[in-house]
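>>> Okay, predicted coordinates and the sequence, questions at the end:
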Amino acid sequence: MPAEIPNTVRAVVASPDLGKPTLEDLPFGTREDVKHLGADFVAVKNHAVGLNPSKTPVVIGSDGAGVALTAGSSVKHIKAGNRVAGMVYGASSTVQGAASEGLLYDAANLWVMPPGMSDAEGAAFTLTHLTAVQALYMRLKLAKPSAPDTSSPKKTVLIWGGSTSVGHHAVQLANLSGYRVLATASASNHALLRELGAAECFDYKDPNVLDRIKKAAGNQGVYAAFDTACNNGSTEVCIDAIRPRGGIVVATLPLAHDLVNRRKDVKVEFLLVYTLMGYALRFANAIDFEAIPEDRDQSYKWVTEELPALLQGWQEGVGSPRYKPANLRVAHGLERVHEGLRTLAEGSYSNEKFVYTVQEKYILPPIC
């Protein structure tokens, strides 16, 4: 028997003037898209929400984790009662967002958590992980961990911002995929990045960082680069670091015309993880993206085929034998989500992911 779906849920609603968000009761079980569940969707009771820093006011509540209540007829990898984590296009509608007690997920961006993973770890995972997946495998076309690149010597991949939430995943994935990883970060984070798989690390504030990267890359040069930070000239350095015969750079923020055309032999591309939804969208009321159904298809394949192998044997706070968790800052209650959003806006955090449990007085669910 499917679990009972509540008629209403509490959710964090953004203020039109970008002031303090409000906590409101919204319809859920009475919505037509919930009563007549689409074949590819899953209704989830949320236990935790991950917050993500953004330079725009539109993304609140994209990452979540909880328990599947019911699944559409085409969903094969998730059943009612499974503990799941996933991503939605948060703050894109008046009823959908992960900072809520219940919501619908597209099954292509939803996955079953391993038994040892906590709700907080699950809620901190999907958006940043799939951003790295999109960059490395859908745009840079790198080999996947299940069939790593076997070139000798190894091809070199540059991850700018290795200690960011996205960089944390990109460094691990590129290493598991058989590439030699060069990463930038503050010097205090270099030891951690080496543990994640970086072969060499560089201080992004070093005025000679480009020369040092080129020297470390050797004669074969940098094969591809991923700029997760996109500030203080980082994309320019990534472009200039690419080997003489050219390559590809992907970035997580929109690109100026001069950057796109900085080198004729280097393709430079802005990516947006929300294209994994598969439909056309307008991001930040400014940038239009056409539907990319191939992105959604590849995301579905990743969460059903590649991800389970990476997370097998996961232990809370430790990770799996192949994959390590991010540092978390966990607080409790949707009532306090605005505090985390304010901290993100102020930038008073480093090398950690913010997670809020849905309930203020949180009782850990049994891990089974």
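Structure received.
>>> Please count neighbours and contacts with C-alpha atoms only from this point.
Will do.
>>> all helices of this protein, in order?
For the chain, the helices defined by DSSP state H cover 32-35, 119-123, 126-133, 165-176, 190-196, 209-217, 234-241, 257-260, 293-301, 307-311, 337-346.
>>> what's the neighbour count on the closest residue to Val12 other than its chain neighbours?
Nearest non-adjacent residue to Val12, counting by CA to CA, 6 or more residues apart in numbering: Leu23, 4.7 Å away. As a burial measure, Leu23 scores 18 neighbours (other CA atoms under 10 Å).
>>> Please apply the same query to Lys267.
18.
>>> what about the nearest residue to it once chain neighbours are set aside, distance to Val157?
Using CA to CA, 6+ apart and skipping the chain neighbours, the partner closest in space to Lys267 is Ile248 (4.7 Å). Distance, Ile248 to Val157, by CA to CA, to the nearest Å: 10 Å.
>>> out of the two, which sits in the busier spot?
Between Ile248 and Val157, counting by other CA under 10 Å, Val157 is the more crowded of the two (26 against 21).
>>> top strand in this protein by residue count?
strand 41-51 (DSSP state E).
>>> In it, which of the residues would be classed as buried?
For strand 41-51, burial by neighbour count (16 or more other CA atoms under 10 Å) applies to 41-51.
>>> residues contacting the residue sitting nearest the centre point of the chain?
By CA atoms, centre = their mean, the chain has its centre lying nearest to Thr128, at 1.6 Å. Thr128 makes contact with 165-166, 169, according to CA atoms under 8 Å, 6 or more residues apart in numbering.
>>> Likewise for Ala326?
124, 165, 168, 352-353.
>>> How about Lys155?
Contacts of Lys155 by CA under 8 Å, 6+ apart are 179-180, 220, 222-223.
>>> Just the buried residues of the residues you listed.
179-180, 222-223.
>>> hmm, who's touching the longest strand of the chain?
Strand 41-51 is contacted by residues 34, 60-72, 75, 98-107, 119-120, 123-125, 340-341, 353-359 when judged by CA under 8 Å, 6+ apart.
>>> the inter-axis angle of that strand versus helix 126-133?
90 degrees (axes from the mean of the first three to the mean of the last three CA atoms, to 10 degrees).
>>> Please tell me how far strand 41-51 is from the chain's geometric centre.
The chain centroid and the centroid of strand 41-51 are separated by 15 Å under CA atoms, centre = their mean, to the nearest Å.
>>> Presented hereafter is structure B, for comparison with structure A:
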Amino acid sequence: MDAITGPFRRLVTPWVRHPTVLGSDVAGEIAAVGGGSTRFRVGERVVGYAAGQERLRNNSEEGGFQRYVTVLERVCAELPDTVTFEQAAVLPLGVSTASAGLYEKDQLALPLPTSAPSARGDVVLVWGASTSVGSNAVQLARASGYTVIATAGRRNHDFVRSLGAEAVFDYRDPEVDRLIVDAIGHRHLAGTMAIGGGALTHALRIAGRTTGTKNIASAYPDPLTRLRSLLARVRGIRVTSIWGGTPVQSPVGPAIFRDFLPVALRSGAFRPAPAPKIVGVGLEQVPRALAALRKGISATKLVVTIPAEDITP
């Protein structure tokens, strides 16, 4: 469950006006197909990014917290029968944000993922790998052929390694920066995904002590990020701020949701992560889920299900 609420909404999405419907992550069966689309059919199982709050969409019909949601074909993926709707619902915004940071031309600009990647030898650092964005960034970077070194809380190390990380370090360890630099060794650092509070500080230190592109994509809405990015240029380090909805409009969206995800989910090469936690049944449970989200969660994503009888025309 992802939604921008509270005092930060006006700062992050000032263009959104009432009436609006929040929510970005949806999965279910297609009820109708329009706009000349021939890719999908009614009744097909899909997962999609609900783009209603994006600047160029700004459309309440495309918000996720409702029984029927209009989803753009370019950010919608077919689901295999082996993936439940609850599992799939953890994906859209996490995948979109991770993809934006890794692949957009003004971010890390890495090669797109494939179902059979060749090893590149370079390293991608994912700071905050047990988060929704981080879980997807680890898997996507591996699918692009990179070795992944990551950080997470100690209790989530096995989870992050299961996603494909070569090594995982405790972000609370006072020696974490040195340990990561030592783990990278003489290999090139192809880029860093800095996720969560404090991530950028560590990413800057590590980038300054390793060889490679020295590009950092920051997924944390810190007001100081732009200032710090300007200061980092003096050291040859490029810091950019990720906007998770960018793939809705860019070529990255269909490259991931149309070309990569359906095949990767079907083969098992990519798995929905982090695990879903069902908060309740029915739209009336959304406020409860948002309240739980504000209290903080770890290596999980909150999901609200809608009974089939509630979505019958």
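That came through fine. As the structure is a prediction and not an experimental result, all values here were calculated from the model.
>>> Adding neighbour count and distance to Tyr204 of structure 1 as columns, could you present the contacts of Thr128 of structure 1 in CSV?
Formatted as CSV, those follow (neighbours: other CA atoms under 10 Å; distance: CA to CA, whole Å):
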residue, neighbour count, distance to Tyr204 of structure 1
Ser165, 25, 16
Val166, 24, 16
His169, 24, 18
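>>> Looking at those residues, which one is closest to Arg83 of structure 1?
Nearest to Arg83 of structure 1 among the contacts of Thr128 of structure 1: His169, at 21.7 Å, using CA to CA.
>>> Map that closest one onto structure 2.
When structure 2 is aligned by TM-score structural alignment, the residue opposite His169 of structure 1 is Asn136.
>>> which residue packs closest to that match, ignoring adjacent ones?
Val95 (5.6 Å).
>>> still contacting in structure 2, which of the contacts of Ala326 of structure 1?
Retained in structure 2 by both residues aligned by TM-score structural alignment, their matches' CA atoms under 8 Å are the following of the contacts of Ala326 of structure 1: 124, 165, 168, 352-353.
>>> shouldn't Met138 of structure 1 be in contact with Asp295?
Yes - taking CA atoms under 8 Å as the definition, Met138 of structure 1 is a contact partner of Asp295 at 7.3 Å.
>>> quick one: which of those two has more around it?
Just comparing Met138 of structure 1 and Asp295: by other CA under 10 Å the higher neighbour count belongs to Asp295, 21 against 16.
>>> How about the contacts made by the more buried one?
So Asp295 of structure 1 contacts 134, 138, 275-278 (CA under 8 Å, 6+ apart).
>>> Export these as JSON lines, with columns for distance to Asp206 of structure 1.
Formatted as JSON lines, the contacts of Asp295 of structure 1 follow (distance: CA to CA, whole Å):
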{"residue": "Gln134", "distance to Asp206 of structure 1": "29"}
{"residue": "Met138", "distance to Asp206 of structure 1": "31"}
{"residue": "Thr275", "distance to Asp206 of structure 1": "34"}
{"residue": "Leu276", "distance to Asp206 of structure 1": "35"}
{"residue": "Met277", "distance to Asp206 of structure 1": "38"}
{"residue": "Gly278", "distance to Asp206 of structure 1": "40"}
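>>> Next up, the contacts around the alignment partner in structure 2 of Ala132 of structure 1.
Aligned counterpart of Ala132 of structure 1 in structure 2: Ala98 (TM-score structural alignment). Neighbour list for Ala98 of structure 2: 133-134, 136-137, 140, 244 [criterion: CA under 8 Å, 6+ apart].
>>> One more pass at 10 Å, please.
Applying CA atoms under 10 Å, 6 or more residues apart in numbering to Ala98 of structure 2 gives the contacts 92, 104, 132-141, 193, 195, 217, 219, 242-244.
>>> quick one, strands of the stretch 201-313 of structure 2?
For the stretch 201-313 of structure 2, the strands defined by DSSP state E, counting those that start in this stretch occupy 215-218, 238-241, 275-281, 300-305.
>>> residues in structure 1 matched by the second one, start to end?
Spelled out, that is strand 238-241 of structure 2. Going by TM-score structural alignment: strand 238-241 of structure 2 matches residues 267-270.
>>> From Lys205 of structure 1, how far off is the residue nearest to Phe41 of structure 1 when sequence neighbours are not counted?
Take Phe41 of structure 1 and drop its neighbours on the chain: the residue closest to it by CA to CA, 6+ apart is Asp106, 4.6 Å away. Counting by CA to CA, the gap between Asp106 of structure 1 and Lys205 of structure 1 amounts to 40 Å.
>>> So the two - more neighbours on which side?
Between Asp106 of structure 1 and Lys205, Asp106 has the larger neighbour count (other CA under 10 Å), namely 23 against 13.
>>> any idea how far the alignment partner in structure 1 of Leu302 of structure 2 lies from Glu339 of structure 1?
Alignment note: Leu302 of structure 2 maps to Phe354 in structure 1; criterion TM-score structural alignment. When distance is defined by CA to CA, Phe354 of structure 1 is 10 Å away from Glu339 of structure 1.
>>> Kindly report the same for Lys155 of structure 1.
43 Å.
>>> now swap in Ala199 of structure 1 and tell me
Taken as CA to CA, the span from Ala199 of structure 1 to Glu339 of structure 1 is 37 Å.
>>> Now flag whichever of the buried residues of strand 41-51 of structure 1 is closest to Arg243 of structure 1.
Leu51 (36.1 Å).
>>> okay if I get the contacts of Thr128 of structure 1 as CSV plus distance to Ser92 of structure 1?
Listed next are the contacts of Thr128 of structure 1 as CSV, based on distance: CA to CA, whole Å:
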residue, distance to Ser92 of structure 1
Ser165, 22
Val166, 22
His169, 25
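>>> Looking at those, spot the one nearest Arg262 of structure 1.
Nearest to Arg262 of structure 1, judged by CA to CA, of the contacts of Thr128 of structure 1 is Val166 at 24.7 Å.
>>> Not counting its neighbours along the chain, what's nearest the closest one?
Spatial nearest neighbour of Val166 of structure 1, chain neighbours left out: Thr128 (4.7 Å); criterion: CA to CA, 6+ apart.
>>> Repeat that for Ala43 of structure 1.
Spatially, and ignoring its direct neighbours in sequence, Ala43 of structure 1 is nearest to Leu104 (4.5 Å; CA to CA, 6+ apart).
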